[in-house]
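>>> Next input, structure requested:
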Amino acid sequence: MAELKARTACEDALPCEIGATQLVELDLGPITSVMVWGSEQDVSAAMKTAHGVSFPKPNRSNGTDATRCVWFGRNQAVLIGVAPDASLGEHAAVVDQSDAWSAVSLSGGTAEDALARLVPVDLRRAQFKRGHTVRTQVGHMMTSVTRTGPDSFMILVFRSMAVTLIHELKQAMQSVAARRA
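So this is what the prediction gives:
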């Protein structure tokens, strides 16, 4: 009988370092979509009480690496790193998305330059500060990009697009590294 073994979406392809940029897979733990159907203030209060993070404003994220809430669209966010408290279900649709998403961290002194080749949004530090997030495209893939530090980004794509994301990011990293050599 065959023995099944769970694998991550990026298991064979990461980590990777090219020039001054590093690309690693993130294990975020539970990822839960929270879609407000009532008052956003009620959802935010319930999240703050249960998890210490509030429902984020548009294009923002809040929390820490352990528990984070990321804006995902109008009246939508994803709660990352913790299983949702049952009280959230009183104010929002709460759906487990853990197996649907793949997450990577792009970091280093040339991370912005690599992303500039793929993302049609100004991600420079002066415009896109820590805690800012955007739903956009990386190449042709829909994604969420969040600045997590001065030179680091969390990038979420559908799990089925993980290998394509890695390929696109590696090409951009190589291009930046070649221009700096």
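>>> From now on I want contacts and neighbour counts done on CA atoms only, so please keep to that.
Will do.
>>> who's in contact with the closest residue to residue 161 other than its chain neighbours?
Closest residue in space to residue 161, ignoring its immediate chain neighbours: residue 141 at 7.4 Å, by Cα to Cα, 6 or more residues apart in numbering. By Cα atoms under 8 Å, 6 or more residues apart in numbering, the contact list for residue 141 reads 157, 161, 165.
>>> And this one, please, so the two structures can be compared:
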Amino acid sequence: MADHRLAPSPAITAAPLEIGETRLAPRPSGGVHMLVLSAGDPAALAAEIEAAFGPLPAIGRSARTRSGAMLLRPSRERGLCIGSGLAPSPATGFHSLDQTGFWAMISLQGSGARAVLERHWRPDLGDVAFPRGAVAQSSLSGVSATLFREAADSYLILVPRSYAAWLFDDLATTLHWVR
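Coordinates of the predicted model:
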């Protein structure tokens, strides 16, 4: 009998684009887990997250987990853990949901990265308002997105995979204009 399996397809099939010192590229996820955080006792929640992953970052910030994954906290009730080796935890203060198939990731790096994003992202991306390690959730070209500032000129964008190819093309068009 024939073995019929669905093969995963990439959310973005476009090749990375590099113009000048700025690079736009799809990034493989390696795993994305959403942490749905309870509104109960904040100290108990922080202790459970600490036991499962490592320190719970403040809202709008990020932290590296003990396993090397990145924990983003865009809001009080939600976190995103990006990386491999993540397993759901039988905790009472949060639920860990594997959403690897839901999210697509786009990397935007280089001297023109912020200029490209500022044409699509309303919140302030200045160094004081959005420093390295900052995380925010907003609309990017009309698509709900999570933005993570990895370094001075390096951003990671998480969007639902159904919008990823279109958003990548939109950012690529902007990159051509801001170079």
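>>> Narrow the contacts of residue 141 of structure 1 to those in helices?
Of the contacts of residue 141 of structure 1, the ones assigned to helices by DSSP state H are residue 165.
>>> For the contacts of residue 141 of structure 1, pick the one with the most neighbours.
Neighbour tally across these (other Cα atoms under 10 Å): the maximum, 24 neighbours, falls on residue 165.
>>> where's it relative to residue 92 of structure 1, distance?
Using Cα to Cα, to the nearest Å, residue 165 of structure 1 is found at 31 Å from residue 92 of structure 1.
>>> Kindly report the same for residue 176 of structure 1.
Taking Cα to Cα, one finds residue 176 of structure 1 at 43 Å from residue 92 of structure 1.
>>> circling back to that earlier point, residue in structure 2 matching the residue nearest to residue 161 of structure 1?
Aligned by TM-score structural alignment, residue 141 of structure 1 pairs with residue 143 of structure 2.
>>> cool, and residue 39 of structure 1?
Checking TM-score structural alignment: residue 39 of structure 1 goes with residue 41.
>>> List the residues that contact residue 65 of structure 1.
residue 81.
>>> Now do the same contact list for residue 58 of structure 2.
residue 73.
>>> Can you classify it as helix, strand or coil?
coil (DSSP: H, G, I helix; E, B strand; the rest coil).
>>> swap in the one 5 residues further on?
Using three-state DSSP, the three-state assignment for residue 63 of structure 2 comes out as strand.
>>> In this structure it contacts residue 71, no?
Yes: using Cα atoms under 8 Å, residue 63 of structure 2 is in contact with residue 71, at 5.3 Å.
>>> Now list whatever residues contact both of the two.
By Cα under 8 Å, 6+ apart, the residues touching both residue 63 of structure 2 and residue 71 are 56-57.
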